[in-house]
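[1] Below is the sequence, then the predicted model.
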Amino acid sequence: MKSVLKSVLLSGIALATVQAASATDTSELEARLAALEALVSDLKSELAEEKAKRDADIVRLETSSQSVTTPESANPVDGMRIGDTIVKVGGFVDLDAHVTNLSDGSFGASSIARDFYIPGATPIGGEETTATDFTAQATRFFISANRDIGENKVAAHIEMDFLGSMQGDQRVSNSYSPRLRRAFLDFNNWRIGQEWSTFQNTSAIPESASFLVLSDGMIFERQAMIRYTAGNWQFALENGNATITPVGGGRIEADGNLIPDVIGRYNFSGDYGNVSVAAIARQLRLESGAIDEETFGYGLSVSGKLNAGARDDIRFALTAGEGIGRYIGLNAANGAAIDPVTGELEAIPSVGGLIAWRHPFAETARLNIGYSGLFIDNPDFAVASMTESTQSVFGALLWDLAPKVTVGTELMFGQRETKGGDDGNITRFTFSTKYAF
């Protein structure tokens, strides 16, 4: 535009000069000069308008490259826009170093119990062992996407980590396959796919240096479901797989349910934090060979996170029922047992809970301590080796070296006791580093 203006001005000036030299009428010369000034003024206005439009485009491009704004909110959100969809990629890189002492045995080389605390896996009746393990399998990544289609809100989430992979070993490359954690579709108030169980309030999970602590009395379950949310209410149909204790002990994973697990939950929230009350009803059915038996289970849970002071919080859970089995204590107890006399299924009652205190101090440090327990009322015909109770305590100190870079240390102690009165202990020290992105 500047070069065009310059050419026009030079041409106009040259033309005016030639014509002025040959013109004899002063009024004609003044008229031509006035026309030339009008032309220059028009060109300046056009140039200013073009510059303003170009500056506005630059501002718009810079703003869109820094953040994406959703249609329903003027606030910028994380992510990148692909067409009409906002896509976000995130996760964390995690290294855990464990020193584990077992009073009565050892874990197998590929056991997932080497990576985090599984109450029902604590060995009983062996020799004392101590082992050190380094692992990065808790490293996690996710992809999420959301968009509005008319008045409908649509979102999706896929999340994976590497824990429990059986497709790698520690001999050379430590190559482990991703495992599916969560994968769901949201459509307005519906959530369909694999997600945390509606029976569980994830805000009650204590902060820790290791992958998971206080799992004894914790509801901890991810599974396929269909969930509907209406305000504070949530209702879900979830995968109905049952675990059964056969005659002689052990575990059968029964997958013959006709009825999915039915869960209802109500959420309270306010300045005090949040509390959830959830109930579950489930069919426990075993269909194997000549056996076709079923019974029903139920449970009630109250859990949440309560603010305590300016920065502290208390996390808690209390759960009781019959036949809740795999939902609590990482399946330390089964949902039902087979009566060796009648061949019928009997739901197994249990009660469990946890409490943890999180205390931030200094600028970026915090202390976490807590207790958890699960107590199982096995039937009289149950064998002596069945788990009767598990309990654990822990303390963890974590601090952020930089934004999203966390270092932590942790000491935990757990104990498992059988129906026959035998017990085994686990003591574990953990050092961890994590970078979230």
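    Thanks, I have it.
[2] contacts and neighbour counts: CA atoms only from here.
    OK.
[3] nearest spatial neighbour of A347, skipping sequence neighbours?
    Nearest residue to A347, sequence neighbours excluded (CA to CA, 6 or more residues apart in numbering): A336, at 4.1 Å.
[4] could you measure that neighbour against S389, distance?
    Distance, A336 to S389, by CA to CA, to the nearest Å: 16 Å.
[5] if you count what's nearby, which of those two comes out ahead?
    A336 (32 against 27; other CA atoms under 10 Å).
[6] can you tell me how far the more buried one sits from G395?
    34 Å.
[7] circling back: show me the contacts for the residue nearest to A347.
    Applying CA atoms under 8 Å, 6 or more residues apart in numbering, one finds that A336 lies in contact with T243, I244, T245, L284, G323, G325, L345, E346, A347, I348.
[8] Alongside the first one, take a look at this:
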Amino acid sequence: MSSLFFVCLSGGVGTLAYGESVEDLKTQMKTMQDQMIQMQKNMQALQNRINQLETAPPAPQVVAAPEIPALTADEVTALKNLTTFGNVWSKYNMKLYGKVKVDFNYDTAEFKNYNDFIGCVAKESDYENDSTDFNPRDTRLGFKASHKWDEWSAMAHIETDFYGDNSGNNLIPRMRLGYINVGYEKTHTSMLVGQDWIPVSQLNPSTVDFGILTAAGNLWWRVPQITVRQELGDFQVLASVMKHRRTDTENEDRMPWLLTRIQYSDEILGKGGLVALGGGYRNADYGQDSSDNADRWLICGELKYVTGPFTLKGEIWTGEGIGRNFLRYDLDMAYDNDKAEYGEPASAYGGWADLTYAFNDKTTMAVGYGFDNPNNGDIGDYTNDRRFTRNEQYFINTWYSLSEPLKVGAEYIFIETERHRQIHSGNRFTVSMQYVF
């Protein structure tokens, strides 16, 4: 830097020698000083940058991406199939649903059938004893899978509860529903194959009790069947073959129930209202070896009428040989007192009705009555806990929704069972909580 100053000074003297004034020389000196100051700043900035580079960590090594081999033709096809069809959850419309329901019962009589839900009062003379029951068995779990193609649709439906055969608190799941339903939209035709609710006498009373007036006027059960339904405007017509699964290969029990039903629905009956007439025939027996078959038949009518906050429902029926396929065990065959054995099919008639009032979106109340009246002569001298000459139930209940899925209810039921001159009665008081999802 001193050499540079000397050269510059020599140049300045030389310039002065050629006649430049002192003022000119001072101006040049000032310019040179400013340039030297700026040069020092630039040199310091450059040194600082060098120091930063020397103390900085080493730069990361960039690894080249590995070469990916091309997919084979089979792999490309498999990938396309996976993309097109997806997995089982995306291929079909899936729905999981259920409910948890717990009933707390106080009974003033012995209800032999069916303990957790009511059928009729026990036959034994000391039937009057009070007891309580904490019952969670009406808890349910169901699953539906469905899909459509062209003008066709299909659905598989499975539902369980915990009313399997068992004792104590080891509650065994059982299949309530298990069927496939195939529909053709163009003609509004469907076919159901599997276990579903019976296709006639389809309405059920609005009881809190799981039994829904069992053996007290309501024909119901869930039975394996093949049922074809046809929609014709406001009408629906069905034809069905229905029969419980075989439990003993020794039974000569072959012919299923042949059933038919015609239903009319119109806005004059209110939303969801209907009137229906159904019937069925079966020539069969539950006996063993070479027991004779018997002609069994059924005629039943249904009505549901909705107006404002009121819903009126009811059924009436009559027939002969109406037994276990309609949850009327031990009531289908007449008893021959002279031969002390079962004879011809027993005739009977019955029905039920209830009225529900919705106070608002949260609170409802229902009252109802049902009766089952077998022919006294057909029942004969042989009676048991499920075999009677008349059985009646009266009920009143209410439900209150705490939220959309959660509600609590209470119910009172009076039951009176007649076996010729013997009349036994009892009461059931129930408080229930239910969560539906």
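    Done, it's in. Note that the structure is a prediction, hence the values are computed from the model and not measured.
[9] what TM-score do we get after superposing?
    Counting by TM-score structural alignment, normalised by the length of structure 1, the TM-score of this superposition works out to 0.71. Behind it: 332 aligned residues with a CA RMSD of 2.6 Å.
[10] circling back: hmm, which two among the contacts of A336 of structure 1 are most spread apart?
    Taking CA to CA as the measure, those reach their widest spread between G325 and L345, a distance of 13.4 Å.
[11] Neighbour count for the two, which is higher?
    Taking neighbours as other CA under 10 Å, G325 of structure 1 and L345 compare with G325 leading, 26 against 23.
[12] what does the more buried one align to in structure 2?
    When structure 2 is aligned by TM-score structural alignment, the residue opposite G325 of structure 1 is G323.
[13] From what I see, that match and A334 are in contact.
    No - counting by CA atoms under 8 Å, G323 of structure 2 stays clear of A334, with 11.5 Å between them.
[14] A236 of structure 1 corresponds to which position in structure 2?
    A236 of structure 1 maps onto S240 in structure 2, by TM-score structural alignment.
[15] Now tell me what touches the helix or strand V223 of structure 2 falls within from outside.
    V223 of structure 2 belongs to strand 222-232 when assigned by DSSP states H and E. Under the contact criterion CA under 8 Å, 6+ apart, strand 222-232 of structure 2 has outside partners 176-177, 187-199, 236-245, 325.
[16] Out of these, list just those in strands.
    Cross-referencing these against strands under DSSP state E gives 176-177, 189-197, 236-242.
[17] quick one: buried residues of stretch 128-147 of structure 2?
    If you call a residue buried by 16 or more other CA atoms under 10 Å, then stretch 128-147 of structure 2 has these buried ones: 128, 135-146.
[18] And for stretch 15-32 of structure 1?
    A16, A20, L29, R32.
[19] Check those and tell me the two furthest apart.
    Those two in the buried residues of stretch 15-32 of structure 1 that are separated most widely, counting by CA to CA, are A20 and R32, at 9.0 Å.
[20] ranges for the helices of the stretch 51-200 of structure 2?
    Here the stretch 51-200 of structure 2 has its helices, by DSSP state H, counting those that start in this stretch, at 73-85, 88-91.
[21] Which one, of the ones you listed, ends up nearest to L303 of structure 2?
    Going by CA to CA, the one of the helices of the stretch 51-200 of structure 2 nearest L303 of structure 2 is helix 88-91, 39.8 Å.
[22] what about that closest one, how far off from structure 1?
    Here helix 88-91 of structure 2, set against structure 1 after superposition, deviates by a mean of 3.8 Å using mean CA distance after the TM-score superposition for structure 1.
[23] Now mean neighbour count and distance to P205 of structure 2 too, for the helices of the stretch 51-200 of structure 2, in JSON lines please.
    Formatted as JSON lines, the entries for the helices of the stretch 51-200 of structure 2 read as follows, by neighbours: other CA atoms under 10 Å; distance: least, CA to CA, whole Å:
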{"stretch": "helix 73-85", "mean neighbour count": "11", "distance to P205 of structure 2": "44"}
{"stretch": "helix 88-91", "mean neighbour count": "10", "distance to P205 of structure 2": "36"}
